[in-house]
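*Asks:* This is the structure alone, sequence omitted:
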């Protein structure tokens, strides 16, 4: 048995191609299926089955499209309500994928109908645990609504033990979430591989002997998750279509200017340093290429009912289109180019100050507010003395709570603060972008709250 990992670090997820040298199974495919197709071609195998561990909440699946395109059986839990044809599979059922035996194991917790797949090939065994048992943690249990959270958390505890009965301790473990995904209920270990037995010794779902304590602790540590999740379940149950990943024809200067004048969502993909120095007034800064920040935070605050326009280099626009398709933001328009004055001659351009911690200490008058746009739990753990906290994902709705006058805005790394600064300017405020790591603030001499 060979397992090929298709990593999507932008969302903190992994898909898998499992094969015996001839026949293959795909598990939890991302929407941009060309990466799976390429992996299958490189391995010289035929994909006969595509499987979903659950109806995903953090990305749009490519499983249905792949199965339809390649004539593969599409394994989805028989208990899930979906609007497309699938090959229903239930707890305890097995299918053959060439010489591989694939067994479905009910592991509710992350969702009600979550399945794990135990794949055997002779003496070798692998467990594909989806959003169940992760590396050092488990999938979060609050995505289906508060009224289900406690019950699903009990289910997650029991499901981990069921999985331990169904697979050997030596079985390699391959979760879908837990690599930065908000679908994880807690911090994963950062491991790149593990076995089920290693999790017995290290994962709190196994090491905590008190189920009630485990449930209380997990629920108490659940934090906010991106608002785009609300769109993912319905999209996946309804049957996603194939994503169009092509770069559209570039907008004319007149049309780009008109969109800015109308206050539409026009996102500048350039580096935040370049944006702060010179940008089209009314655009929003979402630097492309900063790990998973772009997809996560744009998806978190973008109003899905609106048209999105991307501005940047052709490579950045092309990559952004791919990333956004994974969370159901389809067919954005684009203005390809990096010089604001050439993209829209005559349109208003703007800039704002950008500093590090030393610049804040040197130049900020004591009566000018500091705005911290990190998440609530980050702020509670540690923050600057006197800082005001409005998380980035709440900033648009809570703009009236931002103190008047010039605002010095920071986050954990500088990325979210760059987005926030552009939103503040767009709303008529005067931001100063503090582009610095919060971990360095105390050493730089900033007073911390006690």
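*Replies:* In hand now; what should we look at? This one's a predicted model, so the numbers in the text were calculated from it and none came from an experiment.

*Asks:* For the rest of this, base every contact and every neighbour count on C-alpha atoms.
*Replies:* Noted.

*Asks:* Can you pull out the residues in contact with stretch 36-55?
*Replies:* 4, 6, 17, 19, 21-29, 63, 66-67, 70-77, 80, 97, 111, 113-117, 129-131, 233, 236-237 (Cα atoms under 8 Å, 6 or more residues apart in numbering).

*Asks:* In addition, the following structure is provided for comparison:
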């Protein structure tokens, strides 16, 4: 029997600030990534009114499968055993989405009953992708929450450009209409639970807050306070770069579930580590940037687990490059593995645990200096000759920058090394993590570096950015 013909292409719909948060992670100095509130009481159990009740003899509807919003490009969604290994229950997904795994198609407006008290309504909310879904939750006849995924976020919306420029204009307008639909169909007291929060590159502009409701979003979200043209113009002007590994996620998610191999990689001795480094492979030290700068294996790179490890490693590594992980403990390596499989880096080539002396095999450890913006000011006024490299994103640079600095965003550094002038290089970002990553990268290639491990707020306070007063409050930026 011949397969059914593909659905006809949908016609395009009729046409009808970047604001940074000052909240910081006290451990890493990087962006604070809040976890959304849970619909749970003590012990992680949902409140009684949100727990399904079942009549005697009535068949229970399973609720332990994941909801599929779209073939999302940020992370792999099915890094778990496939449907066959989970009792054969197919996952639900948008009816028009072409995927290669078993699923239960759902459609806009469909209601899924969960026991006698809970009802979940499917809402098609295109904008982040064409097939994006939101889910409105009703308990005991009361609309209590909506799971908005990459549609309506706290103070913003999901970005519409991840599928490429050919889709951006259609999706940005669809995103505005989707946000309006959610606001029109749901009561003001409905709690909003998005997939993406502060620090997510899937956010069109910087998401803010730890919790919200439809009513709050009506008052503060540009998608709900501005007309369509103003929203489109502001959102598109605020888009910045996103991690390169996103390009691999859509196809992998559409390909279906796969069980990751999280067993420990083979252990590399110092001789093997040196061979891998000399061969151009990536040997990544997972320790924090302070420990790495004090002493590390020459040629190794640093992506500490205390920051946005997987985001920047996945963004910078040439896809397919063999990767070896160095951690103080086997647990550190295992944590890194769990993060890496979520972006499609399934198996490290090797690992080693202990400390740099164990990994170097008697060879001299490499090291470089760390400094503050106060140290930088002294060096600038003292007449020292050096290159100041700013590795923040374009929008951060626009808000405030140190005159005379060279600007190369972190994700562009590996491909633009020849543009960095000769001489000593001081590297800064907004909080220290990205500067540490780039300093390690440059040092591995023989450059003399100083990593500025400090908050950019201090550069403003020290008067290193004379143009800062002509912009909005520059402290509202991601401190990473």
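*Replies:* That came through, no problem. If you're wondering where the values come from, they're calculated on a predicted model, not measured in any experiment.

*Asks:* Need the TM-score from the superposition.
*Replies:* Once superposed, chain against chain, the TM-score is 0.86 (TM-score structural alignment, normalised by the length of structure 1); 418 aligned residues with a Cα RMSD of 2.5 Å.

*Asks:* Which members of the contacts of stretch 36-55 of structure 1 are positioned in helices?
*Replies:* Secondary structure from DSSP state H places 63, 66-67, 70, 233, 236-237 of the contacts of stretch 36-55 of structure 1 in helices.

*Asks:* Got a PyMOL select line for the buried ones in those residues?
*Replies:* Burial among these is assessed by 16 or more other Cα atoms under 10 Å; the matching PyMOL selection reads:
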select buried, resi 63+66+67+233+236+237
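
*Asks:* State the pair within the ones in helices among the contacts of stretch 36-55 of structure 1 that is farthest apart.
*Replies:* Greatest spatial distance in these: 70 and 233, 23.9 Å, computed using Cα to Cα.

*Asks:* Mind telling me what residue 127 of structure 2 corresponds to in structure 1?
*Replies:* In structure 1, the residue matched to residue 127 of structure 2 (TM-score structural alignment) is residue 109.

*Asks:* nearest spatial neighbour of its match, skipping sequence neighbours?
*Replies:* In space, residue 109 of structure 1 comes closest to residue 156 once its chain neighbours are excluded; the distance is 4.0 Å by Cα to Cα, 6 or more residues apart in numbering.

*Asks:* who's in contact with that neighbour?
*Replies:* Contacts of residue 156 of structure 1 (Cα under 8 Å, 6+ apart): 107-110, 132, 138, 141.

*Asks:* if I look at the aligned residue in structure 1 for residue 293 of structure 2, how far off is residue 237 of structure 1?
*Replies:* Under the alignment by TM-score structural alignment, residue 293 of structure 2 pairs with residue 276 in structure 1. Using Cα to Cα, to the nearest Å, residue 276 of structure 1 is found at 41 Å from residue 237 of structure 1.

*Asks:* what does residue 151 of structure 1 give?
*Replies:* Residue 151 of structure 1 is 22 Å from residue 237 of structure 1, by Cα to Cα.

*Asks:* repeat for residue 81 of structure 1
*Replies:* The value you get for residue 81 of structure 1 to residue 237 of structure 1, if Cα to Cα is used, is 7 Å.

*Asks:* for residue 79 of structure 1, same thing?
*Replies:* 12 Å.

*Asks:* Could you do residue 231 of structure 1 as well?
*Replies:* On the measure of Cα to Cα, residue 231 of structure 1 and residue 237 of structure 1 end up 10 Å apart.
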